[in-house]
Every structure is written in C-alpha cells, then in structure tokens.
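Asks: test case, fold it:
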Amino acid sequence: MDWSMVEAAQTGNISVLYELIQTDPYVLERIDHFPFLDTPLHIAACVGHVGFMMEMVNLKPSFARKLNQAGFSPMHLALQNNRTQAVVRLFKVDKGLVRVKGREGLTPLHHVVRTGNIDLLIKFLEVCPEAIEDVTVRDETVFHLAVRNDMFEAFQVLVGWVIRSRHEAAQRWEKELLSWADIEGSTVLHIAAIKNRPQAC
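Replies: Next up, the predicted model:
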C-alpha cells in the first residue's frame, strides 16, 4: 500500500484520502485485491481516527470484514488498542462485525469476554445475540473463555443474559452452550473444577 495512504489513515486526514482517490480512482480497489492486508480502515481503527474510519467504511464496506496478515479485522484491532468509540461506531454500521472470525476463530465477542470488558460484552449481546453461538477453532464457547481466563463477572453476565433472554433460541443456548465440550472434551464445568472455581460450578 502506498505510504501516503498509510499516513492519511494514521493521521485521520480525509482530504489526503480524496486527493489520492483523485490521482488514482482504483487505489482502494487495488488494496481490496489483497486477501490479507492492513487496509486504511485497519490503520485508522488501531489509532482511533473514527471520522476517517467511517469515511473508509462508506467508500469500501468490504474492508470492515477483511483480515490483516496477523488474522485481525479492524474491530479486533480497535478492541486490542482500547478504541471503544471506534468499536461502537463499527458495530452500529454492521452488527455482524461482532461475529467476524479472526485468528484462531476468535470473534470480537470472544475478545471482550477474554478481557472482561463487561460494557462492550453487554452491548455486543444486545446488538447481535446470535454471536453467543460462535466457537473458536478449539470449539471453545464464550463460557469456556470466561472461565479459562478467570473472568467470573463476564461468566455471570453471560449466564444471566442467557437465562433472561427473550430470544427464540435462548432455551437451546442454555441447554447446549453450557454443556458444550471443546476439542479436548472439556465442558465449562470441567474447566471450572480443574481451575478450582466453585462460583462457576
């Protein structure tokens, strides 16, 4: 990618973005051609330039779901860099971004569970409840990740949310997800017992 585009994304300079498009109308098309790449949207999401980021989403919506060479989407990168406003703006544009699977099959919902970000966890469940069904490449659910990473508050929120949810699949989720076995055959109860977490048990 052209260094001028990288600099425009890093500084959030929308004017430079359009100057580059005027010079080369296919500049974004060429970037989109690469299957894995840090797009200008990835860069802007990392540094939290929300205005530039939203301009990029308008021009090239496909960038929002594209993974970079490390296996991360723009929302993954915004989460990793604590750019909460960027995360919120992204899922307001497309709630399905909460379910984009990145490296090791981890979604943004998995990330907020692993880090214990309760505010974003609640927002993600509100905008995209179906994301609770997503599992990692090791068949771990959000419940596995919460217990495995000692995020008991996140675990409580998840269990409480499933029990109180009015979603048509809530009963199935409660039954299936809490007894789901990961690739090693461990359920959430197994992990809680091994880690000696009586609250989770």
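Asks: could you use CA atoms for every contact and neighbour count after this?
Replies: Will do.
Asks: any idea which helix is longest in the chain?
Replies: If you go by DSSP state H, the chain has its longest helix at helix 152-164.
Asks: which helices and strands sit right next to that helix?
Replies: helix 118-127, helix 142-148, helix 170-177 (3 or more C-alpha pairs under 8 Å, 6 or more residues apart in numbering; DSSP states H and E).
Asks: got a markdown table for those, with mean neighbour count and distance to Gly51 too?
Replies: Output for these, formatted as a markdown table (neighbours: other C-alpha atoms under 10 Å; distance: least, C-alpha to C-alpha, whole Å):
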| stretch | mean neighbour count | distance to Gly51 |
| --- | --- | --- |
| helix 118-127 | 17 | 21 |
| helix 142-148 | 25 | 31 |
| helix 170-177 | 16 | 37 |
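Asks: in a markdown table, list the ones you listed along with distance to Glu29.
Replies: Listed next are these as a markdown table, based on distance: least, C-alpha to C-alpha, whole Å:
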| stretch | distance to Glu29 |
| --- | --- |
| helix 118-127 | 30 |
| helix 142-148 | 36 |
| helix 170-177 | 40 |
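Asks: of all these, which lies closest to Tyr18?
Replies: Nearest to Tyr18, of all these, is helix 118-127, at 32.3 Å by C-alpha to C-alpha.
Asks: please provide the structure for the following sequence as well, for comparison with the first:
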Amino acid sequence: MEIVCSRMKESNPKVAREICDLLGEQYYVPLLRDDDLCLLPQVGNPWSPNFDSPTSPVTKDQLLMTYHSPVSPASPISPSFKVRGFAGPMSPTQAEVFHRLWKSNVTSSPTRHSKDRIASLRLTDQEKGLERVGRELAAERGITWKEYWDFLGEFTNLSTDDGLAKLESFLKEKYKQFMLERGALDASDLANRLGVEHKLHEDTNETNHEIQG
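Replies: Predicted structure coming up:
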C-alpha cells in the first residue's frame, strides 16, 4: 500500500486513502428478517466475504443462508433470520459508518413534526420499511444496494438498469402466460358455445321432424 500515489507530483492523502480502501478488504452490511414475523428485523454487523479474514465470521454463501435466533439455536421451531437486503461492497470504515447510520435510523423514533424522511420510512412501510431506509442511505452515499424480491426469487436493485431489465422480463413472461391462459379459455368457451349451438340445432331438427311426421 506504500506505493499508492507514490508517483504523483503532489501527494493527495484523500485519494490515496480511497484507493487503499478499494484495494483492501471489502465489507457488506446486511438486513436480516424472520420469514415467520416472530422477531423484528435487524441490521446485521458489517461482514466480509473474505474467508481468511479474522474479522469475518461467515462467508458470503453462508451469510445468504438461514440464521437461527440466538434465543434457541438448536430448536427446530426456533425463529430464523434470512438476509433480505445488503449494502456493499465498501471499505471497513465505510461499512462501520453505514452500519451506524442505518442502526440509528432504525432505532430512532421520529416525531409527528420530524422532517427526517429516511427515519420515518420504516413506519410508513412496515413490510419493506427497513429496506427502503437502507436503499435511501446507499443511494445517498453512492454504495451498491440489493434486496430480495420474492416474485423474482433473487437479489437485485429495481432502480438500476439490471434490476429494471429483470422486472421487465418478469412482466413479459407473466403477460405471455396470461395471454396463453386467456387464449385457452377463449378456445374452451368457443368450443362450449359451438357444442351448445350444435345441440340446439339437433333438437330443433328433431322437433321439426316430429311436427312434420
């Protein structure tokens, strides 16, 4: 790290620090939710996917798996947490700051006259409130954000081009499925109507034949 910016004519400590952060260990700050809604959602501690890091208790794959509540980790009916959103990657310093800001917004209690929009998001949207707080904070600080969407079955940011492309693909597939089902229903309805008309036509012919006979 000593060679960072060493060839610059004028040293810039800020630039050097930012480059070192990018080259150093990358951290994420997750949001954990209980699918059964037995426990309140939590902002997880900063973590690194670097398996060899002494400061990282879990890997990225392990983080995306289910976490059991520390109240009763061995119980099969114990409430469990799953990652439902995360911000990062970022430097350890950025992760600590982000974690503190997110936690403070989660634990703060905005008054009726509060002008802090972010702090009140969790109250106006109980299902995705904490995700919205994290999303807003990440956007303000230029940090990548992703959250889990059940209808897509994956993590993405719907405000990015990639996220919008996935949403568009999902909607196209749903529309295609809807049109196919509608076409099948229309065909079935048409067949039923033709069957009824054919039966009426046969009944009419039989009636006319009886009258003529």
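Asks: TM between them?
Replies: TM-score for the superposed chains, counting by TM-score structural alignment, normalised by the length of the first structure: 0.27, backed by 90 aligned residues with a C-alpha RMSD of 5.3 Å.
Asks: flag every buried residue along the longest helix of the first structure.
Replies: Residues of helix 152-164 of the first structure classed as buried: Phe152, Glu153, Ala154, Phe155, Gln156, Leu158, Val159, Trp161, Val162 (neighbour count, 16 or more other C-alpha atoms under 10 Å).
Asks: repeat for stretch 44-57 of the first structure
Replies: Neighbour-count burial for stretch 44-57 of the first structure [16+ other C-alpha under 10 Å]: Ala44, Ala45, Cys46, Val47, Gly48, His49, Val50, Phe52, Met53, Met54, Met56, Val57.
Asks: so which of those residues sit within helices?
Replies: Judged by DSSP H, helices contain the following of the buried residues of stretch 44-57 of the first structure: Ala44, Ala45, Cys46, Val47, Val50, Phe52, Met53, Met54, Met56, Val57.
Asks: and which of the buried residues of helix 152-164 of the first structure is nearest Val16 of the first structure?
Replies: Closest to Val16 of the first structure, out of all of the buried residues of helix 152-164 of the first structure and judged by C-alpha to C-alpha, is Ala154, at 41.9 Å.
Asks: how close does that closest one get to Pro108 of the first structure?
Replies: Shown here: Ala154 of the first structure relative to Pro108 of the first structure, a distance of 14 Å by C-alpha to C-alpha, to the nearest Å.
Asks: show me what the lengthiest strand in the second structure is packed up against.
Replies: Secondary structure of the second structure per DSSP state E: the longest strand is strand 80-90. Here strand 80-90 of the second structure touches strand 27-34, strand 67-68, helix 129-141, strand 145-149, going by 3+ C-alpha pairs under 8 Å, 6+ apart.
Asks: report the angle between the first one and helix 129-141.
Replies: Between strand 27-34 of the second structure and helix 129-141, the angle formed by their directions is 160 degrees, by axes from the mean of the first three to the mean of the last three C-alpha atoms, to 10 degrees.
Asks: which elements pack onto strand 27-34 of the second structure?
Replies: With contacts taken as 3+ C-alpha pairs under 8 Å, 6+ apart, strand 27-34 of the second structure sits against strand 42-43, strand 80-90, helix 92-107.
Asks: for the last one, packing partners?
Replies: Spelled out, that is helix 92-107 of the second structure. strand 27-34, strand 42-43, helix 117-124, helix 129-141.
Asks: quick check: which of those is buried the most?
Replies: Mean neighbours per residue, mean count of other C-alpha atoms under 10 Å, is largest over those for strand 27-34, with a mean of 24.
Asks: now that one and strand 80-90, what's the angle there?
Replies: For strand 27-34 of the second structure against strand 80-90, the angle by the same axes, to 10 degrees is 160 degrees.
Asks: circling back: next, give me the two most distant ones among the buried residues of stretch 44-57 of the first structure.
Replies: Val47 and Val57, at 15.6 Å, using C-alpha to C-alpha across those.
Asks: Asn208 of the second structure and His198 of the second structure: what is the separation?
Replies: From Asn208 of the second structure across to His198 of the second structure, the span is 15 Å (C-alpha to C-alpha).
Asks: surely Ile43 of the first structure meets Gln10?
Replies: Yes - the criterion here is C-alpha atoms under 8 Å, and Ile43 of the first structure meets it with Gln10 at 6.2 Å.
Asks: quick one, which of those two is more surrounded?
Replies: Ile43 (24 against 20; other C-alpha atoms under 10 Å).
Asks: now that one: how far from Val162 of the first structure?
Replies: Taking C-alpha to C-alpha, one finds Ile43 of the first structure at 35 Å from Val162 of the first structure.
Asks: hey, which helix is longest across the second structure?
Replies: Longest helix in the second structure by number of residues, with DSSP H as the criterion: helix 161-212.
Asks: what's the angle from that helix to strand 145-149?
Replies: Taking the same axes, to 10 degrees, one finds that helix 161-212 of the second structure is oriented at 20 degrees with respect to strand 145-149.
Asks: show me what helix 161-212 of the second structure is packed up against.
Replies: Applying 3+ C-alpha pairs under 8 Å, 6+ apart, we find helix 161-212 of the second structure packed against no helix or strand.
Asks: what is the nearest of the buried residues of helix 152-164 of the first structure to Thr115 of the first structure?
Replies: Nearest to Thr115 of the first structure, judged by C-alpha to C-alpha, of those is Ala154 at 8.9 Å.
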